[in-house]
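Q: have a look at this prediction, sequence included:
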Amino acid sequence: MAKVVKIDETECIGCETCVELCPEVFALDDAGEKAQVIKPDAVDTDCVEESIESCPVECITIEDE
C-alpha cells in the first residue's frame, strides 16, 4: 500500500513552516490561510519529515493511501 503526505486542514494554523521548509510538497491554499499538500506522493523527501517535526499543531502526517 502506498504512503501519502496529508495535512489536517481544520487543524492547520497557516504558520507556513512546512511551506518554507518543503515548498516542493506544501503550498498555501488560494486564500493564503492554510497549507495544503501539492505532492502527496513525496513521502521520501527529506524535508517532509522535518516539516512533520516542525509543525506547531502536529497536523502533518504520512498515512496509507
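A: Sure, I can see it.
Q: make it CA atoms for all contacts and neighbour counts henceforth
A: Noted.
Q: against which helices or strands is the top helix by length along the chain packed?
A: The longest helix of the chain (DSSP state H) is helix 46-54. In this structure, helix 46-54 packs against helix 17-21, strand 60-64, with contacts taken as 3 or more Cα pairs under 8 Å, 6 or more residues apart in numbering; DSSP states H and E.
Q: this is the other structure I want to compare:
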Amino acid sequence: MSEFSPTPERSGLEPELGGVFRDAPERSGFEPELGGILRQKGVYVDEITCIGCKHCAHVARNTFYMEADYGRSRVFRQDGDPEDVIQEAIDTCPVDCIHWVDYT
C-alpha cells in the first residue's frame, strides 16, 4: 500500500472475488471472473427450480455442469461459451431457471 493511496494496490495475487476488492465501489463488471472485457453480466441458475434435465450442460458445456450431489445445473465458468450459446441454453430451459444477472 502506498503511503499516498487510501486503498491498497493490486498485486495480481488476490483471489478474484475476495479480499479488499470484493466490496470496492469501483468494480466495473469487466473483472476476470466475468470474462474480462467480454460481458458485464453473469449467468445465474436458480438451483431450487432446476429439474436436472441436463439440456444447458449439453448446449453450453463450458459454462454449465450438473452438480453431482443434487443433480442440478450449476455455472462453473462465466466466460466458458459465447454469449449466443449461453442464451440458447437459457431460451431452451424447460423450467426457465437460468437468468442473466447484472454484475452488481
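A: Yep, that arrived. Everything numeric in this text was worked out from a predicted model, so none of it was measured.
Q: just name the most buried of the helices and strands packed on helix 46-54 of the first structure.
A: By mean neighbour count, with neighbours taken as mean count of other Cα atoms under 10 Å, helix 17-21 ranks first of these at a mean of 18.
Q: check the gap between the equivalent of residue 48 of the first structure over in the second structure and residue 69 of the second structure for me.
A: Using TM-score structural alignment as the criterion, the counterpart of residue 48 of the first structure in the second structure is residue 86. Between residue 86 of the second structure and residue 69 of the second structure the distance is 24 Å, computed by Cα to Cα, to the nearest Å.
Q: between the two, which one's more packed in?
A: Set side by side, residue 86 of the second structure and residue 69 show more neighbours around residue 86, with 25 against 6, by other Cα atoms under 10 Å.
Q: apart from its neighbours in sequence, what residue is nearest residue 47 of the first structure?
A: Closest residue to residue 47 of the first structure apart from its sequence neighbours, by Cα to Cα, 6 or more residues apart in numbering: residue 22 at 5.3 Å.
Q: I'm done for today, thanks for sticking with me.
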